[in-house]
Structures are given as structure tokens and as C-alpha cells.
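turn this into a structure:
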Amino acid sequence: MSTFKGIHHVAIIAQNYEVSKHFYTHTLGMRIICETYREQRQSYKLDLQVAEEGTPSQIELFSFPNPPPRPSRPEAAGLRHLCLAVEDLEKAMADIKERDDRNLIEFEDIRVDELTGERFVFFADPDDLPIELKQVGKTW
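The predicted model follows:
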């Protein structure tokens, strides 16, 4: 039996806080749980709810003055990408594109996982962090 109940959160440091905040809240439609400005760090911390039901899953979006860039994409050591589970891949892609009022989203071609048969697609956030949408519970 596993000690863990699931992934609670993933932390992301944004280069442009306002652009990333708009992307995650408006374009991806995540709900703000709490937004805090930390004066001593000149930093924002924005807690975002990824899913409305089930195990808590959050993104912590941070801002810091002059963060260093990611060394490479996606093979840099550390977090490789963020994967969001969806029920209907095409619907999720269409919903995101409809809310993409800044024309930031460019989806790669849809692929099929050779091991699970699940369909998935990649795109990037404003800081070029790879994000995957994976259709779960339905194979083709």
C-alpha cells in the first residue's frame, strides 16, 4: 500500500507573472484558490485549482525578480513536463483555443501512447514549459 494519496501541487516560476496568471486562469480556466504578494521576496504566489473534484491537485505559480531561464526543453534535469488529464482530447483542445485570446497556444500533432493506447498532445505555457493533455479512460 502506498504512503501517498496523490500529487498535491506542482510549482512553476513564471518570467512574466501577469502573462502566466492570465494563461493559467483564463486560457486554461483554472480557478484561483489564493493569491499572495510576499513583500520581502518581491514575489507573488498564486495557488490554482487544477480539477474541481477528487484528490487536491494544484499549481503554485510564483514570480521572482529575474529568474534564470530553463536550460533546455524538455530534456533539462528536473521537471520534464506537466500533464493534465482530460476526458475528451479534442474538446479540451477546442476549449483552450477558444479562450486563447492572446494566440499563445500551438498544439503539436496528437499522438498515441504505444504502451497504454491513450491519446495525448503537447503545447507550451508562456515560459515554454511543456504541457501535455492526456485523454484518460478511453483508448482508440
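
switch to C-alpha atoms for all contacts and neighbour counts from now on
Noted.

what about the longest helix in this structure?
Counting by DSSP state H, the longest helix found in the chain is helix 89-99.

quick one: contacts of whichever helix or strand comes after that helix?
As assigned by DSSP states H and E, the chain's next helix or strand after helix 89-99 is strand 111-112. With Cα atoms under 8 Å, 6 or more residues apart in numbering as the test, strand 111-112 has contacts from E118, R119, F120, V121.

and this one, please, so the two structures can be compared:
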Amino acid sequence: MLNIKGIHHVAIITDRYEESKRFYTEILGFDIIAETYREARNSYKLDLAIAGKYQIELFSFPDFRERGSYPESKGLRHLAFEVSDVAAGIEWLRSQGVANVQDVRIDELTGKKFTFFDDPNGQPLELYEV
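Predicted coordinates for the structure are as follows:
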């Protein structure tokens, strides 16, 4: 048995590093742990903390493939963040010019509110009310 204790981090690749850095820090409010430029890869790695217990690794790479989302591809579908008020989250995201912020939806299995929106690279993200 592996005895997995949790999720350590989620890695996201961007070709719009500065815009993505601003999005994840200024709009979503994540804290910067460390920012490293890796000259050999011509790539940045930005470590971000969410509420002091979760971590996102944001990578910039000069060579990449676009995400195959429509129709959906197999693999990681989206990343969901817990919030206490989805409607307030939608209002904030829209006021910041975030792309494709959907209206409030209701999870038919749990009855909880949620919404989807895109990061600057078209990565689908979700707010889920708890």
C-alpha cells in the first residue's frame, strides 16, 4: 500500500507567463512561494500556495501543444477550488475580465453551487461552493 496522504501540487503549463502569473496571484489570490528561471530550459517555474496548504506549479515552456478540450480529451479535466460564495466569485472574476465565466450551476448530485471559467491559457477551472 502506498499510504498517500494528500495531493502535493498541481502543475500547469503556460505560454503566457506574465499574464498567468498575474492571474493566479492578483485575481485568484495565491501566494508566491518561489519563482525560478531555468536558463537551460528557457523556462520559469512559479510555486504558488493556496491557503497555506496546497501548491500550484506554474511552468512556462517555449515548446507546447494546445490543450485538447473541445471535445474533451482524456486526462485531467479541470481543477476545482473551494469557495464559500460562488456568486461572489463569479462577480469578482467578471470584474477582472476573466474569460468564459459561466453563470451559477447546481451540482445535480450534491445540490452545491459551482461555476467554470478559464485561465489565460484556456485551462478550465472551477469554483465549488462548500
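
just to revisit the earlier point, just the contacts of strand 111-112 of the first structure now: which is nearest R41 of the first structure?
The nearest member of these to R41 of the first structure, counting by Cα to Cα, is V121 at 35.8 Å.

tell me the residue in the second structure aligned with the closest one.
Aligned counterpart of V121 of the first structure in the second structure: T115 (TM-score structural alignment).

for its match, give me its contacts.
Per Cα under 8 Å, 6+ apart, neighbours of T115 of the second structure: V86, I90, V101, Q102, D103, V104, R105, E126, L127, Y128.

wasn't it part of a strand?
Yes. Assessed with DSSP: H, G, I helix; E, B strand; the rest coil, T115 of the second structure lies in a strand.

coming back round to it: most neighbours of all the contacts of strand 111-112 of the first structure, which one?
Neighbour count (other Cα atoms under 10 Å) singles out F120 as the most crowded of the contacts of strand 111-112 of the first structure, with 22 neighbours.

correct me, but it touches I131?
No. The pair F120 of the first structure / I131 is not scored as a contact, 10.3 Å apart, by Cα atoms under 8 Å.

quick one, helices of the second structure?
Counting by DSSP H, the helices of the second structure are 17-22, 86-95.
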